[in-house]
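J.: can't give you the sequence, but here's the structure:
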């Protein structure tokens, strides 16, 4: 059973991330089961009618949800535990631990596997009996069907851990090799090498990502398309980022009443159409006119450069508007709307490219550079 994602739901304007996997759900009015998506969210809520982790446990206990098809044959691994390359069977208890682990992961907190790695590293640095017991507890906290994969080592699996947790002169798992002092030392050396490799990778990553911000940026700023039947407020705000905001722009030898006027006029093939669009009463009128005329050759390849040029002209020629854009600091800018093509918008489906928002961020960085030079 594999987890997939990402997915999310919105609660009071806040995005709650989640992941999902398949389970078998019993029909409300019968005994047959069908496949359904069990979604687990960062706030601990669960779909399939379970609502939360206690509800999920109740649904599993009563058979309302099942982890495998109820009529599926049980597949047994007849090899010894030491030789087996399969995890232990998934039980309802271990699955609930796995679900709780997904919640930790969604919240950016250490998972059981991460805590096990940390305990192994601590024991390798200081091989005391107290640290060995902490490692044992961390290993047993990993859902039992996932323990064999906890190290991510497809050759040795979790055997270095099982050796370290077995006393000297005792067989691993009862049917494995007899543990020696040398085997214990080899297990400790395994984790020392892993720690050195991880540290080297982190140093390399730090060098390669040296220009990445070290602190979190501002939350995303969303520029919504809004109608002001009584006129826009006198105080400039995020509405000035809109392409239909009336701000005369001198660009390429002409003056346009707004970015929309300039964009759609420059898209037209016929000079007469360009003039009509430029003189439209409002930006949305210019957009509607522009959408009805023949497009100039190669417009698809030119449109981003034209939009960037118009936005650059708008904010360099109007310092009061530039101040609003600079006020967004390093926030990602999402540009929404219902009149523009998804190519320009911060939209939910995969057609939304948010190019206006991205170009606004580019112009903002150019304004910062100009201010500091």
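T.: Arrived safely, thanks for sending. As the structure is a prediction and not an experimental result, all values here were calculated from the model.

J.: Please count neighbours and contacts with C-alpha atoms only from this point.
T.: Will do.

J.: List the buried residues in stretch 311-324.
T.: Buried residues in stretch 311-324, counted by 16 or more other C-alpha atoms under 10 Å: 311-316, 321-322, 324.

J.: what are the ranges of the strands in the stretch 251-373 of the chain?
T.: Secondary structure of the stretch 251-373 of the chain (DSSP state E, counting those that start in this stretch): strands at 254-256, 333-335.

J.: so where's the longest strand in this protein?
T.: Of all segments of type strand in the chain, defined using DSSP state E, the longest is strand 14-26.

J.: can I assume residue 353 is in contact with residue 340?
T.: No: under the criterion of C-alpha atoms under 8 Å, residue 353 makes no contact with residue 340, lying 11.7 Å away.

J.: Next up, a structure to set beside the first:
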């Protein structure tokens, strides 16, 4: 089955995480497609509530089916020896119950049958004794049969190495394959060890290619929210509000003084020089913004506006060391710049809207300030 997340339900105000998949349910004499929801507390819902024993009963009674009984899918014709087959076993009702049980374990952060099988494999690799091999066998057979081919994540061999390992000496692998021997089991052990070596090489390569990435967890993201009534002058106490474009901090850019980044942005956007000066000298941020939004803008302003914003932010923070220090104190945190007054191009409005370019440019400005400090220290 193909499971989809996230989903959840609320119980007495507590969120219970879940997952869901499609099944077929019977109404009178007809079957129709329905969603089956599984939750971390073991509850299952498909039309009505049930638990694992209830699911097993409904599967046996035919009120829930894993495919449309009115349009049965023919089983694929088997060709070649069964022991080396690279296709999954057929999905059965009991196998599906086992899959649901695994979903519940996963939702609770507990080991699934896949996880327990890999734990047993690790123990066998560390100490290849007969007892540990039998543990691998038990863990492998505990996996729902239709999912066993996926446990190793090997696109070429599927679970064939495990089929060999769990077969006792002198017995045919899969019932119709070669007889299992100690040498065969040693070859399987080497297969797992080679896989580990390959993973280690990949990790080393990844570490080399990404050597400039931060080590460990980064600084938590910060959110810069718009304020309804921004101050008209520099406040005594500086906080994260200094990141806002409406924050009062006069700076010089190309021979002109602007009281805020928003003043500078909309003044430079204006096509007419008189409009530029009017916006530059506006008494409030709101006035500067509203006037700038009404006057004709420079041709192709939309193509250059991001670079202009970057230059204005750079001027603001490099000319006000106390503001730069607040920005630098955010470490490597992602900056989420929210608000509704500025365009979604500049603001973060969730996953479906907003490009957060001011947030990105603040992070760039922060990096430039730190880079200048590093260079000056070395110089």
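T.: Here it is on my side, so go on. Source: prediction; values computed, not measured.

J.: What does the TM-score come to for these two?
T.: Put the two chains on top of each other and the TM-score (TM-score structural alignment, normalised by the length of structure 1) is 0.81; 360 aligned residues with a C-alpha RMSD of 3.7 Å.

J.: Please name the residues that touch the residue nearest to residue 221 of structure 1 when sequence neighbours are not counted.
T.: Excluding the flanking residues, the one nearest residue 221 of structure 1 by C-alpha to C-alpha, 6 or more residues apart in numbering is residue 333, at 4.8 Å. Residues touching residue 333 of structure 1, when contacts are defined by C-alpha atoms under 8 Å, 6 or more residues apart in numbering, comprise 220-223, 357-358, 360-361.

J.: Counterpart of residue 333 of structure 1 over in structure 2?
T.: Alignment note (TM-score structural alignment): residue 333 of structure 1 maps to residue 335 of structure 2.

J.: so who does whichever residue in structure 2 pairs up with residue 255 of structure 1 touch?
T.: Superposed on structure 2 with TM-score structural alignment, residue 255 of structure 1 falls opposite residue 257. Residue 257 of structure 2 makes contact with 250-251, 280, according to C-alpha under 8 Å, 6+ apart.

J.: can you tell me the mean distance of the longest helix along structure 2 from structure 1 after alignment?
T.: The longest helix of structure 2 (DSSP state H) is helix 182-209. Taking mean C-alpha distance after the TM-score superposition for structure 1, the mean distance separating helix 182-209 of structure 2 from the aligned residues in structure 1 is 1.5 Å.

J.: how about that helix: buried residues?
T.: Residues of helix 182-209 of structure 2 classed as buried: 184-185, 188-189, 192 (neighbour count, 16+ other C-alpha under 10 Å).

J.: With stretch 355-366 of structure 2 instead?
T.: Of the residues in stretch 355-366 of structure 2, those buried under the neighbour-count criterion (16+ other C-alpha under 10 Å) are 355-363, 365-366.

J.: do stretch 286-294 of structure 1 as well
T.: Residues of stretch 286-294 of structure 1 classed as buried: 286-287, 289-290, 293 (neighbour count, 16+ other C-alpha under 10 Å).

J.: for stretch 132-141 of structure 1, same thing?
T.: Under the neighbour-count criterion of 16+ other C-alpha under 10 Å, stretch 132-141 of structure 1 has 132, 134-136, 138-139, 141 buried.

J.: quick revisit: list just the nearest of the buried residues of stretch 286-294 of structure 1 to residue 62 of structure 1.
T.: For residue 62 of structure 1, the nearest member of those is residue 287. The distance, counting by C-alpha to C-alpha, is 59.2 Å.
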